[in-house]
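> give me a 3D structure for the following:
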Amino acid sequence: MSERPAIEFIDLKAQRQRIGKAMDEAILKVVHDGNYILGEQVAQFEAGLASFCGAKHAIAVANGTDALILVLEALGIGPGDAVICPSFTFAATAEVVAWMGATPIFAEIDEATYNLDPSAIAAAIETARKHELTPKALISVDLFGQACDYEPIEALCERNGLVLIADSAQGYGARYKGRVAGGIGAFATTSFFPAKPLGCYGDGGAILTNSDEHAELLRSLRFHGKGSYKYDNVRVGVNSRLDTIQAAVLIEKLKVFAEEIEKRQIVAQRYTAALKDLVTTPYVMPDCVSTWAQYTIRVDADRRDAFQEALKAKGVPTTVYYPKPLHLQTAYRHFPVAGNGLPISERVAREVVSLPMHPYLDEETQDYIIAAVREALALSAAAA
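This next block holds a predicted model:
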């Protein structure tokens, strides 16, 4: 009997097999043309990215973290200002706020979606004011591929004068009540880190906005504060441009992105149907579509390690996103926490575990993973 091929947590090689020829041609065209910085492919990709989500402007930058930083810079956010954000997320969401000298205010998440809880925003605003800070913006995070519940968030931001910045690094392309993540918020940012649903062959990111004024400012900021030409520096900026080769890669990936999102739905539906009677499976809000950047279940905290070990023994990789909320991290624990703490964020962090998820998981591999998960759950329960 032949040995089972290794299961990839995210299989970029399978995608490469599908679009490799077109990708090779696109990359070689850039190589032969020699326009490696802001070549024509960058503008072409920006147009496609904006069109996909219904935004007016897309500004491609070097990575997703820079995308957030540049938005805060464009808004003039700095010392004395507060930016509300979740704690159950990757560090970049709060990191950029601290870099600007502003203060992140950590707010609670909704236990069903793992996204920022709209009802927690008022407490975060009150916390900011107690610390004599001016609430200026809110960074939402479309965690694991699902858009936040934006209607109440938008209403609260408008009522309180907060600029809504949607961190869609995991959720770009998700559907929310007829809208597409990337086109929601005063600004949306995304990352093209290779493991993201829409990823390049290195680092990359983008900012999306409907504001002509801010789009012009952001294009200047990403290019050393450029004015009418590159040696006319009208403001202090940074060097954060998406490489032309990465734009060429992303053009090809964007062509299959909608289909890949559909394929992810099939994988997620099969997982959920097979596992919902045993564990907490992901919840997707009505009239919404996740991009399934991750398929994340929850198991009892005292069983998680044993569960992961049992799956590892079966050749099934797992990952925990995220094992420690930011407000408990050494670098961020001195920043304010809204309300009476973040018990949901802390509890979820002890229980979540993500299973392999990508568009090219065939049914046989899915069935193997499902059977392994069910067996691992039984083994971990016996060990607990």
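> going forward, measure contacts between C-alpha atoms and count neighbours the same way
Fine.
> so who does Pro152 touch?
Contacts for Pro152 (CA atoms under 8 Å, 6 or more residues apart in numbering) come out as Pro118.
> check which helix or strand it maps to.
Taking DSSP states H and E as the criterion, the element that holds Pro152 is helix 150-160.
> the inter-axis angle of the helix or strand just after that helix versus helix 150-160?
Towards the C-terminus, the helix or strand next in line after helix 150-160, according to DSSP H and E, is strand 163-167. Comparing the axes of strand 163-167 and helix 150-160 via axes from the mean of the first three to the mean of the last three CA atoms, to 10 degrees yields an angle of 150 degrees.
> before we go on, could you also do this sequence so I can check it against the first one:
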Amino acid sequence: MSALAQRTGAVNLGQGFPDTDGPHEVLEAAVHALRSGRNQYAPGAGVPELRRAIAAHQHRFYGMELDPETEVAVTTGATEAIAAAMLAFVEAGDEVIVLEPYYDSYVAVIQMVGGVRRPVTLRAPDFRLPVDELRAAVGPRTTTIVLNSPHNPTGAVLRAEELEAVAQVAREHDLVVVSDEVYEHLTFDVPHVPIATLPGMAERTLTVSSGGKTFSFTGWKVGWACGPAPLIESLLKAKQFMTFTSGAPLQPAIAEALMLGDDFFAEFSAGMRARRDQLCTGLAEIGFDVFVPDGTYFATTDIRPLGFDDGLEFCRSLPERAGVVAVPHQAFYDDVEAGRPLVRWAFCKRPEVIDEALWRLSVLS
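I've put the predicted structure just below:
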């Protein structure tokens, strides 16, 4: 869809990347690292100052106690952390529970390791977790739950009772939870709570996050995983033969970013909330049925009120019809019918870009 936007000159509300860079002081930290010789291989687990900064961040925001030497690993984005976790924890034939719709890399890596995915579908309009379906998805070969909250693409943030339901299932069946929390600082109406902070979950949870979404440096691909030493050790054994290491001069810069003051995190969330409201209000005025997200920087709409019923066809024709690009939900589902009328829009763009997109989309109303 991004290639389609570039080819047609459409406004890209499809792929989730900001159209402005992150904090200037973080950029300068990367420049300093480049110029001061931080350009050779970093340690496989990550540079020490970044591992310390990640541990400090987890304590600062969530009260988690982590040993940066043994319970933190730096990865090439959150995507590599998820892939390494699947390689480390899932054997051929093992079943993995995944919240559907799901970020597309989950499907790919589960297939690559020979696992079997068991989707639990979050359904419109509220995209809440169906606890009975979660329990029913557990079988004798289930070993792992892949959790994503704040959730891409729906923008749902799991409530306390939903997290406890997942935790109860994991404890009862001795499952590992891989928790993708890359949008942890992008919640607007419901606070983010790492599932690792719930009773009995720290010892069975790998928490994954990234500097890309929080600091608007998605191209740097600096992510991390936190968890008990045995899980981190297993992940690093897989990572050793993937990238081994990457982004040496960018790692100390992300360490600086994680130590930014509380004002940065509050202002970042507030700014993205304003853009959420700008886009969602505009889409509703055009006539879409809008599901306002609790978190992330994606909003979902049902296109049927405007006379369309297939999101894939709608998105393919949208650049020519209105000069805008979006992403069809059905790309994220096994249950294609559940996602067929839904379309995802990214609001991590400058306000004037959102206004331009809304003006172009007004031809649909």
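> how alike are these chains, TM-score-wise?
After superposition, the two chains reach a TM-score of 0.72 (TM-score structural alignment, normalised by the length of structure 2), with 323 aligned residues with a CA RMSD of 3.6 Å.
> sorry, back to before: mean deviation, the helix holding Pro152 of structure 1 versus structure 2?
Average distance between helix 150-160 of structure 1 and its aligned residues in structure 2, after superposition and using mean CA distance after the TM-score superposition for structure 1, equals 2.5 Å.
> and for Ile254 of structure 2, the neighbour number?
27 (other CA atoms under 10 Å).
> my read: it touches Val26, true?
Yes - the criterion here is CA atoms under 8 Å, and Ile254 of structure 2 meets it with Val26 at 7.0 Å.
> hmm, back to that, give me the buried positions along the helix holding Pro152 of structure 1.
Neighbour-count burial for helix 150-160 of structure 1, with 16 or more other CA atoms under 10 Å as criterion, is recorded at 150, 153-154, 156-157.
> which part of structure 2 lines up with that helix?
Mapped onto structure 2 with TM-score structural alignment as the criterion, helix 150-160 of structure 1 occupies residues 163-173.
> isn't Phe347 of structure 2 up against Asp277?
No - judged on CA under 8 Å, Phe347 of structure 2 makes no contact with Asp277 at a distance of 9.2 Å.
> which of these two has more neighbours?
Looking at Phe347 of structure 2 and Asp277 with other CA under 10 Å, you find the greater number of neighbours at Phe347, namely 28 against 15.
> how near is the more buried one to Thr296 of structure 2?
Counting by CA to CA, to the nearest Å, the gap between Phe347 of structure 2 and Thr296 of structure 2 amounts to 9 Å.
> ok, Ile254 of structure 2 next?
Taking CA to CA as the criterion, Ile254 of structure 2 is separated from Thr296 of structure 2 by 20 Å.
> for Arg344 of structure 2, which three-state class applies?
Three-state assignment for Arg344 of structure 2 (DSSP: H, G, I helix; E, B strand; the rest coil): strand.
> over in structure 1, tell me which residue corresponds to it.
If you follow Arg344 of structure 2 across to structure 1 using TM-score structural alignment, you land on Ser354.
> residues near the closest residue to its match other than its chain neighbours, how many?
Spatial nearest neighbour of Ser354 of structure 1, chain neighbours left out: Thr296 (4.2 Å); criterion: CA to CA, 6 or more residues apart in numbering. Per other CA under 10 Å, the neighbour tally for Thr296 of structure 1 reads 23.
> what sits against Thr296 of structure 1?
The contact partners of Thr296 of structure 1, taken as CA under 8 Å, 6+ apart, are 144, 281-282, 352-355.
> closest one of those to Lys255 of structure 1?
Sorting these by how near they are to Lys255 of structure 1, with CA to CA, puts Phe144 at the top with 22.0 Å.
> quick one: that closest one from Arg219 of structure 1, how far?
Taken as CA to CA, the spacing of Phe144 of structure 1 relative to Arg219 of structure 1 amounts to 29 Å.
> and what of Leu278 of structure 1?
Distance of Leu278 of structure 1 to Arg219 of structure 1, computed by CA to CA: 49 Å.
> who's more crowded, these two?
Each of Leu278 of structure 1 and Arg219 has its neighbours counted (other CA under 10 Å); Arg219 has more, 22 against 14.
> end to end on stretch 142-151 of structure 1, go ahead and measure it.
End-to-end distance for stretch 142-151 of structure 1: 14 Å, by CA to CA.
> how far does it sit from the chain's center?
The gap between the average C-alpha position of stretch 142-151 of structure 1 and the chain average comes to 9 Å, counting by CA atoms, centre = their mean, to the nearest Å.
> in that stretch, what counts as buried?
Using 16+ other CA under 10 Å as the burial criterion, the residues of stretch 142-151 of structure 1 that qualify are 142-150.
> same deal with stretch 254-261 of structure 1?
When burial is assessed from 16+ other CA under 10 Å, stretch 254-261 of structure 1 yields the following buried residues: 254, 257, 260-261.
> within the helices and strands, which one has Ile139 of structure 1?
Per DSSP H and E: strand 134-141 holds Ile139 of structure 1.
> what's the angle from that strand to helix 150-160?
Between strand 134-141 of structure 1 and helix 150-160, the angle formed by their directions is 170 degrees, by the same axes, to 10 degrees.
> which residues are contacting strand 134-141 of structure 1?
Residues outside strand 134-141 of structure 1 that contact it (CA under 8 Å, 6+ apart) are 77, 80-86, 89, 93, 115-116, 125, 128-129, 147-148, 157, 161-169.
> and what of stretch 98-111 of structure 2?
With CA under 8 Å, 6+ apart as the contact definition, stretch 98-111 of structure 2 has outside contacts at 79, 82-83, 86, 90, 96, 116-122, 145-148, 152-154, 329-334, 339.
> and the end-to-end length of that stretch?
13 Å.
> which residues touch the residue nearest to Tyr176 of structure 1 when sequence neighbours are not counted?
Counting by CA to CA, 6+ apart, Cys288 is the residue found nearest to Tyr176 of structure 1 once chain neighbours are left out, at 4.6 Å. In this structure, Cys288 of structure 1 makes contact with 146-147, 174-178, judged by CA under 8 Å, 6+ apart.
> buried members of those residues into ChimeraX, please.
What follows is the ChimeraX syntax selecting those of these that are buried according to 16+ other CA under 10 Å:
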select :146,147,174,175,176
